[in-house]
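J.: Provided below for reference: sequence and predicted model.
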Amino acid sequence: MENKTFYNEILTEHNLHPYHKHKLEDANLVLEGVNPSCGDDIFLELKVEDGVVVDGAFEGDGCAISQASADMMLELVIGRSKEEALHLADLFLKMIKGSITDEEKDELEEASVLQDIAHMPARVKCAVLGWHTMQELLKTEEK
């Protein structure tokens, strides 16, 4: 039960008081991510310089899980290289699919509390929206 409470506290905090939910005026990469099945819609804005995610933000509307997950993702990837950010996105998606090691899960820090989403198929798309959007944005930028 303690784990559930911890999960709820972190999810609620990131949903009600998202640190990274705002306009990023000097973003050089922007992409809209949409989950048509439930209406979640975010605009992910990143500032990438010399291969490093130096800042990031998101705007949009959606359920608590999509909003909290996007906020946690940005908290984790800001200050890291694009390669590290993509690696973390791969780990997050691996975690949601239920095939992650404890060591890999530790790399996800606070975002690892969303592991239980794997048991809620209807909410998986909510949790991965920001992560998929970031992957697409960073991989598109490489081309």
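T.: Now that the structure is in, tell me what you want to look at. Numbers count the residues shown, from 1 in each chain.
J.: going forward, measure contacts between C-alpha atoms and count neighbours the same way
T.: Fine.
J.: in the lengthiest helix in the chain, what's buried?
T.: Ranked by residue count, the top helix of the chain under DSSP state H comes out as helix 121-142. Neighbour-count burial for helix 121-142 flags 124-135, 137-138 (criterion: 16 or more other C-alpha atoms under 10 Å).
J.: So what touches that helix?
T.: Contacts to helix 121-142, defined as C-alpha atoms under 8 Å, 6 or more residues apart in numbering, come from residues 29-35, 40, 42, 44, 63, 65-66, 69-70, 73, 82, 86, 89, 92-93, 96, 114, 117-118.
J.: Alongside the first one, take a look at this:
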Amino acid sequence: MALNNLNNLYREVILDHGHHPRHNRKLANPTHQMELLNPTCGDAITVQIQVDNNQITDIAFTGHGCTISTASASMMTETLINQTIDQAQKLIQTFNTLITTGEISPPEADDLLQDAALLAGLKQFPSRYKCGILAWKAVELGLSPTESQTNTL
């Protein structure tokens, strides 16, 4: 019974982020921007990032997608704001590992991923991988100086 209650709590947190996303807006003057499309399910997201002195001082997203895509984007903004570029890139790699393996390495990264760690269950649904990673990949590509402004995942 306790495990079922925990799963229900995780589901509620994911639904809350999906229905009431944080940082779902446009930034006035972003320093970085990336639009990504997931043609598999039709999700489209634009992530805008404000970087000052190598630190993400603000981050936001707009677009449309399924609940998982929106929840993941919301969780991502909460996780990456106030991180340095290097820290953000490491957290993106950690999140990618989490949703492909279901495990976090190193274990202390669980705290750093905040609510995004609750998406570990996506490993059980490989078809939803692109939904979960879309916003994170947009930030990764958006912070790369060689990437174009619009890409397909």
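T.: Yes, it's here. Remember, predicted model here, so these are calculated numbers, not experimental data.
J.: Need the TM-score from the superposition.
T.: TM-score for the superposed chains, counting by TM-score structural alignment, normalised by the length of the first structure: 0.93, backed by 142 aligned residues with a C-alpha RMSD of 1.5 Å.
J.: Just the buried ones from the contacts of helix 121-142 of the first structure, in PyMOL syntax?
T.: Buried residues among the contacts of helix 121-142 of the first structure (16+ other C-alpha under 10 Å), as a PyMOL selection:
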select buried, resi 29+30+31+32+33+34+40+42+44+65+66+69+70+73+82+86+89+92+93+96+114+117+118
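J.: Sort out for me which of the contacts of helix 121-142 of the first structure are in helices.
T.: Short answer: those in helices (DSSP H) are 65-66, 69-70, 73, 82, 86, 89, 92-93, 96.
J.: Of all pairs in the residues you listed, which one is the farthest apart?
T.: 65 and 82 (24.0 Å; C-alpha to C-alpha).
J.: Map residue 33 of the second structure across to the first structure for me.
T.: If you follow residue 33 of the second structure across to the first structure using TM-score structural alignment, you land on residue 30.
J.: does residue 71 of the second structure really touch residue 11, like I thought?
T.: No: at 10.8 Å, residue 71 of the second structure and residue 11 do not qualify as touching, with contact defined as C-alpha atoms under 8 Å.
J.: So for those two, which residue has more residues nearby?
T.: residue 71 (27 against 13; other C-alpha atoms under 10 Å).
J.: Please pull up the equivalent of that one in the first structure.
T.: In the first structure, residue 71 of the second structure lands on residue 68 (TM-score structural alignment).
J.: hang on, that match packs against residue 17?
T.: No: if you go by C-alpha under 8 Å, residue 68 of the first structure and residue 17 don't touch, sitting 9.0 Å apart.
J.: of all the buried residues of helix 121-142 of the first structure, which comes closest to residue 56 of the first structure?
T.: residue 134 (10.2 Å).
J.: corresponding residue for the closest one in the second structure?
T.: Counting by TM-score structural alignment, residue 134 of the first structure corresponds to residue 139 in the second structure.
J.: coming back round to it: make a markdown table from the ones in helices among the contacts of helix 121-142 of the first structure and add distance to residue 51 of the first structure to it.
T.: Output for these, formatted as a markdown table (distance: C-alpha to C-alpha, whole Å):
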| residue | distance to residue 51 of the first structure |
| --- | --- |
| 65 | 29 |
| 66 | 26 |
| 69 | 23 |
| 70 | 21 |
| 73 | 17 |
| 82 | 6 |
| 86 | 12 |
| 89 | 16 |
| 92 | 21 |
| 93 | 22 |
| 96 | 27 |
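J.: Nearest to residue 104 of the first structure among those residues?
T.: residue 92 (9.1 Å).
J.: so the closest one touches residue 108, yeah?
T.: Yes: if you go by C-alpha under 8 Å, residue 92 of the first structure and residue 108 touch, sitting 7.0 Å apart.
J.: before we move on, the earlier item: and the match of residue 71 of the second structure, what is it in contact with?
T.: Neighbour list for residue 68 of the first structure: 11-15, 18 [criterion: C-alpha under 8 Å, 6+ apart].
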